[in-house]
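In: Below is the sequence, then the predicted model.
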Amino acid sequence: MASAAEQLASSLNLGVLAKATELKKRIWFTLGALIVYRVGTYIPLPGVDTSVMGELMAQHGGGILGMFDMFTGGALRRMTVFALNIMPYISASIIVQLMSAALPSLEALKKEGESGRKKMNQYTRYLTVVIAMFQAYGITLGLESMRGSFGPAVIDPGWFFRLSAVVTLVGGTMFLMWIGEQITARGIGNGISLIIFSGIVANLPHALASLLELGRTGALSPVFIVGFMIIAILVIGFIVFMERAHRRVVVQYPKRQVGSRMFGGDSTHMPLKLNTAGVIPPIFASSILLIPATIAGFSRGGGPAWVNWIVSQLAHGQPLYMALYAALIIFFAYFYTAVVFNPQETADNLKKYGGFIPGIRPGNATAEYFDYILTRLTTIGAIYVAAVCLLPEILISHYGVPFYFGGTSLMIIVSVTMDTITQIQSHLLAHQYEGLIRKARVRGRVR
């Protein structure tokens, strides 16, 4: 841990950062793009009374609407042009990844290199438009049926409003997708992840103010608030430790002789992350479990008694909800890990390039070895993700802690921050190498 901290401090040296002009341009470009995104989250959708949507979110903010509003950075609550945010693109990406694992044609396309990656990205964009159109149309129909204390949500309902709203919302999603791609190419970090990250972080001050307000009014004791802050810091540290944890699998390459020279014989390692699935399992699990509660909230308690009983058992903090939440997280951890990591394909690639694991035969035996290791790692990773998500869930349900302090949001914040810092370190290291090369060339010319 000490060596990692020293490496981080040396990599983020301000003197080196001041000389890295290319890195500074990338950082400024990223900040400018995120500012444009945040400004767009305050531009209201034409023809909509945003106060009605605010009332709805105040009543049903604990359901799936609250989770989506967290990911959109408050854009859904304010019903702005970025109300859909980047979520249709993420859904399309996940669907394309799942289809590539199920359809041989897409799996072969993924193996074609850069050209195949471009085609897969194009398919993802097309599917994003389709998903965004369906979601936008559903939002427009829902807005037309909403009424608040001051009147209807839509000033002039009809087909003209539906068409203009769908075009605006879909255009906002495609614009955010373009911004995310530009950040990835010309900025620093992953653009799509940074958009979600900035939306969550932008609302953290408001969530912290709400928490302190609960302490001021006496709803929460000061001792509990201090204890909660300490627990949050410890959870963040635990997430950092677990996200950096990985298993190193030693890979050996045999020696080969070309003419009179000997090549190869190198030994390297393949890092397998403890949490390969990332934040996908809690996002999927939350979405599935919050749908019944949200539907029941819209029906205002109407419906069969058995439906109301199931919904009450699936409320936040109930034993059934906690058990199903943990089970779904573990299931999706295994499922998504199997999608993103193919042991047989990895073993075939090692065999193709002459690599092998010491003591393990190339081919099927190597694939079985990878599957054995990955199963054990995923078991630990799934339990870790479930524990991180369940602890804040208890605090949210029993003590009224704001939704933004949930385990999913903390995992997204920590993961994106670590990834961005890693990329900054890589750029700084490349800049230092370029400086050493230039100095060596100058000394060679002088001599």
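Out: Noted; the coordinates are in hand. Residues are numbered from 1 along each chain as shown.
In: Every contact and neighbour count from this point should use C-alpha atoms.
Out: OK.
In: Would you mind finding the longest helix in this structure?
Out: helix 407-446 (DSSP state H).
In: could you say what helices and strands that helix packs with?
Out: helix 2-11, helix 21-40, helix 191-217, helix 222-244, helix 364-399 (3 or more C-alpha pairs under 8 Å, 6 or more residues apart in numbering; DSSP states H and E).
In: Swap in 6 Å and give it another go.
Out: helix 364-399 (3 or more C-alpha pairs under 6 Å, 6 or more residues apart in numbering; DSSP states H and E).
In: how much does the helix it packs on deviate in direction from helix 407-446?
Out: 130 degrees (axes from the mean of the first three to the mean of the last three C-alpha atoms, to 10 degrees).
In: angle of helix 364-399 against helix 191-217?
Out: If you take the same axes, to 10 degrees, helix 364-399 sits at 30 degrees to helix 191-217.
In: Report the buried residues of helix 364-399.
Out: Going by neighbour count (16 or more other C-alpha atoms under 10 Å), the buried part of helix 364-399 is 366-367, 369-371, 374, 377-378, 381-390, 392-397.
In: ok, back up a step: the inter-axis angle of the longest helix of the chain versus helix 222-244?
Out: 50 degrees.
In: And here is the other one:
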Amino acid sequence: MFKSLMNALKVKEIRMKILFTLFMLAVIRFGSAIAVPGMNIEEFKAWLASIKEGDTFGFLDRFTGGSFESMSILALNITPYITSSIIVQLLTIAIPKFEEWQRDGEDGRKKLTKLTRFFTIALALVESIAMTIAFSRADYLAEGNKVFLAIQIIAAFTAGSAFLMWIGERITDNGVGNGISIVLTINILSRMPNDIAALFGQFVIGKPIARGVVSAIIIFAVIIAMVVLVVIFNGAERRIPVQYAKKIQGRKTYGGNRMEMPLKVNTAGVMPIIFAMSLFQFPVLITQLTGYKSDGIWAEISKYLSQGEWCNPNHWNYSIGLLVYILLLIFFAYFYTSISFNPIEIAENMKKQGGFIPGIRPGKPTSEYLTSILNYIIFIGACGLIIIGVLPIFFNGMFGAKVSFGGTSLIIVVSVILETIKQIESQMLVRNYKGFLED
């Protein structure tokens, strides 16, 4: 990996793309330190610290790189864009017109991208208004005209989210890798140094030498083991052989080659963990921001989630909460794969191109075979997600080691880094191939 990166830096074109990406990331971190105008930041931080015992906003902090905690102009970050992307993907199934756009190639992709932008701005505006109303009720606004301050805050939050969306697209066009994924990765990585320092302060510093050394070794071993597990899990795939029939046109023979269709074990990626964690955190986020209080079952659920009791082994509801979380991971693993992978469409495309799986007839038998294989793979992938997603929660509940680089974060970081390195290597390969032709 490092050798590929060093070779890429020797090429001016790729070097400029890497430098452009790094410059955009520096701009993001600089913007994360600029406080939003019109708010009493100190009072907000004090309130946030008072309710953070259950890690209510931990999920949001990971995806915003601490921007929400510091209440910067980038507090919403790219969460509206992620949500709007999910909505558009779901709409491509529910609305035939959007499904037609998805099949139209580059033109259809541009239309869906434009629609995603509109949804992002709309969601950012709605979230900004809701947050500003909550802050106004809690008297976190600065002294002055409350209406003017509210408009100022709403504009800053919405513009910050739109600006990050623009940066992500510029990185995709002029930099390396997928821009939105890289923005999300830098947000997660920015939290890791503080978390590692907190771990050492909690388990190593101030402890007896022997205990401190053992604790440090265990911390590094757990982190490395999690990274290795994610790398293996992310790269695992089932390869299905596909044979293409020979076609004779004139004096030339086409086809007849044998290929392999790779099916990733982690077909749904990190989305099941994001959805499951969102269901646990979203009700608490709403109640905390709005200050809603009641004595009914909603209050009990909110208290149960906000205090982190669902991941506390000392609480009697631990097994129930953990079981619900595992079931949600399995459900969303199957759900998201069903909307992103269509065996019937794949089988039809293979049939049109003269391809078939050895021993399986083209058409419906092929789609049924792919469905059976896919269901088996999804279950294995869901089990892997459960291990990666539950281990950090287990260590959190057992040892109180609250960190941001849990299973979700590691899958995102590792996947983005590997994909970016592959893209750099492919650009190097294209350049070398062109050079060979010119010579």
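Out: Received it, and whenever you're ready, just let me know what you need. Owing to the predicted nature of the structure, the values given are computational and were not obtained by experimental measurement.
In: Got a TM-score for the two of them?
Out: Laid over one another, the chains give 0.91 as their TM-score (TM-score structural alignment, normalised by the length of the second structure), with 426 aligned residues with a C-alpha RMSD of 2.2 Å.
In: For the longest helix of the first structure, buried residues please.
Out: Buried, per 16+ other C-alpha under 10 Å, within helix 407-446 of the first structure: 407-421, 424-425, 427-428, 431-432.
In: So what's the residue count around Ala207 of the first structure?
Out: Counted with other C-alpha atoms under 10 Å, residues neighbouring Ala207 of the first structure total 17.
In: What does it correspond to in the second structure?
Out: Aligning on TM-score structural alignment places Ala207 of the first structure opposite Asp195 in the second structure.
In: Over to Glu107 of the first structure?
Out: In the second structure, Glu107 of the first structure lands on Glu99 (TM-score structural alignment).
In: which stretch of helix or strand covers its match?
Out: Assigned by DSSP states H and E, Glu99 of the second structure belongs to helix 96-103.
In: Quick one: list the elements packing against that helix.
Out: Against helix 96-103 of the second structure (3+ C-alpha pairs under 6 Å, 6+ apart) you get no helix or strand.
In: do that again at 8 Å, thanks
Out: helix 79-94, helix 106-137.
In: Give me the mean distance between it and the first structure.
Out: Aligned to the first structure and superposed, helix 96-103 of the second structure gives a mean residue distance of 1.2 Å (mean C-alpha distance after the TM-score superposition for the first structure).
In: Can you tell me what Leu395 of the first structure aligns to in the second structure?
Out: Match for Leu395 of the first structure (TM-score structural alignment): Phe395.
In: In the second structure, what residue corresponds to Met57 of the first structure?
Out: Met57 of the first structure maps onto Leu48 in the second structure, by TM-score structural alignment.
In: Pull the contacting residues for its match.
Out: Glu69 (C-alpha atoms under 8 Å, 6 or more residues apart in numbering).
In: Check Asp173 of the second structure too.
Out: Counted by C-alpha under 8 Å, 6+ apart, Asp173 of the second structure has zero contacts.
In: same thing with Ala236 of the second structure?
Out: Taking C-alpha under 8 Å, 6+ apart, one finds 264-266 in contact with Ala236 of the second structure.
In: likewise His431 of the first structure?
Out: Taking C-alpha under 8 Å, 6+ apart, one finds Ala20 in contact with His431 of the first structure.
In: how close does it get to Gln7 of the first structure?
Out: As judged by C-alpha to C-alpha, to the nearest Å, His431 of the first structure and Gln7 of the first structure stand 16 Å apart.
In: now swap in Phe403 of the first structure and tell me
Out: In terms of C-alpha to C-alpha, Phe403 of the first structure sits 35 Å off from Gln7 of the first structure.
In: So these two - more neighbours on which side?
Out: Shown here are Phe403 of the first structure and Gln7; by other C-alpha under 10 Å, Phe403 has more neighbours (21 against 12).
In: what sits against the more buried one?
Out: Per C-alpha under 8 Å, 6+ apart, neighbours of Phe403 of the first structure: 62, 66-67, 70, 207, 396.
In: Please apply the same query to Gln152 of the second structure.
Out: 37-38.
In: can you do 7 Å?
Out: Gly38 (C-alpha atoms under 7 Å, 6 or more residues apart in numbering).
In: same check, this time on Lys110 of the second structure
Out: If you count contacts by C-alpha under 7 Å, 6+ apart, then Lys110 of the second structure has nothing around it.
In: ok, it to Leu9 of the second structure distance?
Out: 31 Å.
In: what's the answer for Gly168 of the second structure, then?
Out: Taken as C-alpha to C-alpha, the span from Gly168 of the second structure to Leu9 of the second structure is 22 Å.
In: more neighbours, these two?
Out: Using other C-alpha under 10 Å as the criterion, Gly168 of the second structure and Leu9 rank with Gly168 on top: 24 against 15.
In: wait, what's in contact with the alignment partner in the first structure of the more buried one?
Out: Under the alignment (TM-score structural alignment), Gly168 of the second structure pairs with Gly180 of the first structure. Residues in contact with Gly180 of the first structure, defined by C-alpha under 7 Å, 6+ apart, are 191-192.
In: Centre of the chain to the helix or strand where Gly180 of the first structure lies, how far?
Out: Using DSSP H and E, Gly180 of the first structure sits in helix 159-186. Chain-centre distance of helix 159-186 of the first structure: 19 Å, with C-alpha atoms, centre = their mean, to the nearest Å.
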